[in-house]
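>>> No letters, just coordinates:
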């Protein structure tokens, strides 16, 4: 870990309040969720179990935690209120780690874990288990008399997954090292039973990323084997255009049931995309490009571009629109390209930098015209506007490629692997 990266002992987090960016309390921390990993890597912290006012316990991913300090947890403000359910690959840090008997690797001596330290990775929102605070000696009367010490996570045995394990946990831990497209390629070559086991063990965000890279038949098969509430959570985590494509492959009754279970805002975006023909700008676009108001600055734009969950194509430019700044927006004013943002001072208003020469496309524009537009102007995305000039979304080059390549291109083992670990 980089020097100066804060370390937090989880016992200090139990019961602390969780706040949104406005200072309103969301709930209180009741536990933390970790995932064990193979290959000598420290356990990864997936998120926090938060008890909200209604006494319901929900899951808050670490990617939505912006700060852990001064006896409080700060979130991005986006919280899924569905009840927390522990997955097979997940471990509750307070509930399952503390008071657990493990062994010191160097001496084989048994110790009891009294506390667990977590630490944030530099320049990221990922957190890992860093150290254990342990007491030597056996339980009972000797427990209070044993020597206590803080050791590295790698200094104890009893938690790590075995490399040769054949369960879904080991396979999921192995897949964690791969890009979503590589995980999708591996999943495609598993048996249906094995594929369902692995999909059930992946967390929502990871499964959403993987589903976006799978052939349609595999997507339908996997989403059909998930519990409906879990399936709705995964669809919410997918890019709206990919979720719309997947839902369009389902029977009408299943589609409506899942849309009803999704958050209203997410469902509205997906329904809007499904109203357009598939091979048109409206059917291809994402409804979540980077949108800024005219009074935003270059510094504001660069902060948005730096978000790690954006694809390179979406991060290549920002779209300047009048309020409201969520699709469908107010009047679309123009685009500011990433290169231009790098050339101007941070305090410059984006409204003074917009490129308004390139016309935006209406949603009914056919795929062939969208492709020609991107090629002619050397663009990686194109804005889509309605008849009133409001921005509806943007079509990115990767979405266009998906529809230009052969239908079965995702089923090709383009990495040339002959086997998949954990499947026989």
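Yep, that arrived. Quantities reported herein were computed from a predicted structural model and do not represent experimental measurements. Residues are numbered from 1 along each chain as shown.

>>> can we go C-alpha only for contacts and neighbour counts from here?
OK.

>>> residue ranges of the helices in the stretch 301-424 of the chain, please?
Shown for the stretch 301-424 of the chain, the helices assigned by DSSP state H, counting those that start in this stretch span residues 312-315, 338-343, 367-376, 397-404.

>>> what comes up buried for the shortest one?
Buried residues in helix 312-315, counted by 16 or more other C-alpha atoms under 10 Å: 313, 314, 315.

>>> Repeat that for the second one.
Residues of helix 338-343 classed as buried by neighbour count (16+ other C-alpha under 10 Å): 338, 341.

>>> here comes the other one, which I'd like you to weigh against the first:
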């Protein structure tokens, strides 16, 4: 490391810092720091988790870091783009250590870790030497106010690896405020199981519902199973019915039955209808809540419905026009109105005057192969599912089909490897 570079860095300031290769080309941004907590000595920082283009997080050994300065981390070579996978002996500073409650060694109470300092030693190892903490439960004799923030040495706390019960996720959540659900899901995937549940529990119902839809089966089953049952049922209530049905199908039968009993009756009924069908048939793939309007509804009403935040982009391209009732199973399907067509008409025009009545439909038992062929042949993003009397049961969107056509582990698949000057063997 150059003499001008700092030897002590607070991880809170390091997170988000750009990482550059020796030629000065940016390769990513620091997402977290990996440390090994040891009982006999100070915790050792072994590497950085770097987020590279494509939202992929990879491991960068600190032995390959040339310098750390304001706004820049310089490496000695290319990154290994294989996805970072945390080992059991490792702790993520932002993901796990920050927000952890620790006990002060002087017996003055507890404190919450809000930042962590790593410091380079003469042998070029990086150690965790200091903690930025917020005090709580301090005695009056110390004349310290509750909530006081101060820097303490690691030796001033009893054990930073100790289990002090459920850990809040305040700092970690603040780093995810502007992330899309798929990116939040990626962050959760990288956390240990217990921490996954702690973080998920602090997300709002709507936010958690969106994130669960982006997680792998194993992750979302673990999270839902780890939540309080009433909270899990509330989250299922706000999920898209087809996604909720997929998740319920993945749960142990006794857990699934319990959660369905706790859900709102109308939402639970939709889910029960869907799980009655084979998972890869039209009935199992469809959502029961597409945009449904009567023929006398106007273009203005259709556009307002398409703007609803709970309507996915694929479903927002099409309005299903039916006779009453408008809830699925609806009255007879008259046809669809493509939003692109509606945009060419005056707001007061009625949907019945611009129907596409030749739209292809499928029954609830149609297989995924037929559905895929129809979507591709007619360049559709959604397809109506009807019964024998042409009553609308629901709609299948192209993203629902893709989720079932891709391999189960597609969210975790690595991208094609590139030439690398780093290997994970340097990790330890």
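That came in fine, so what should we check first? The shown structure was predicted, so the numbers you read here are calculated from the model rather than taken from an experiment.

>>> what about the spatially most central residue of structure 1, which helix or strand?
Closest to where the C-alpha atoms of structure 1 average out (C-alpha atoms, centre = their mean) is residue 205, at 3.8 Å. Using DSSP states H and E, residue 205 of structure 1 maps to helix 204-211.

>>> what's the mean gap between the helix or strand just after that helix and the aligned bit of structure 2?
Using DSSP H and E, the next helix or strand after helix 204-211 of structure 1 towards the C-terminus is helix 216-225. Overlaying structure 2 shows helix 216-225 of structure 1 at a mean distance of 0.6 Å from the equivalent residues (mean C-alpha distance after the TM-score superposition for structure 1).

>>> Could you list every helix and strand in contact with helix 216-225 of structure 1?
Applying 3 or more C-alpha pairs under 8 Å, 6 or more residues apart in numbering; DSSP states H and E, one finds that helix 216-225 of structure 1 contacts helix 192-201, helix 240-247.

>>> so which of the ones you listed is the most packed in?
For these, the largest average neighbour count (mean count of other C-alpha atoms under 10 Å) is found in helix 240-247, namely a mean of 23.

>>> and after it, which helix or strand comes next?
helix 252-261.

>>> So residue 103 of structure 1 sits against residue 132, correct?
No. Look at residue 103 of structure 1 against residue 132 with C-alpha atoms under 8 Å: they stay out of range, at 11.7 Å.

>>> So those two - more neighbours on which side?
residue 132 (24 against 18; other C-alpha atoms under 10 Å).

>>> Confirm the more buried one sits in a strand?
Yes. Residue 132 of structure 1 sits within a strand when classified using DSSP: H, G, I helix; E, B strand; the rest coil.

>>> residue contacts, residue 29 of structure 2?
Counting by C-alpha atoms under 8 Å, 6 or more residues apart in numbering, residue 29 of structure 2 makes contact with 15, 16, 17, 18, 19, 50, 51, 52.

>>> Shouldn't it be within a strand?
Yes. Counting by three-state DSSP, residue 29 of structure 2 is located in a strand.

>>> Please determine how far the nearest residue to it once chain neighbours are set aside is located from residue 58 of structure 2.
The spatially closest residue to residue 29 of structure 2, leaving aside those adjacent along the chain, is residue 18, at 4.4 Å (C-alpha to C-alpha, 6 or more residues apart in numbering). From residue 18 of structure 2 over to residue 58 of structure 2 the distance is 14 Å, taken as C-alpha to C-alpha, to the nearest Å.
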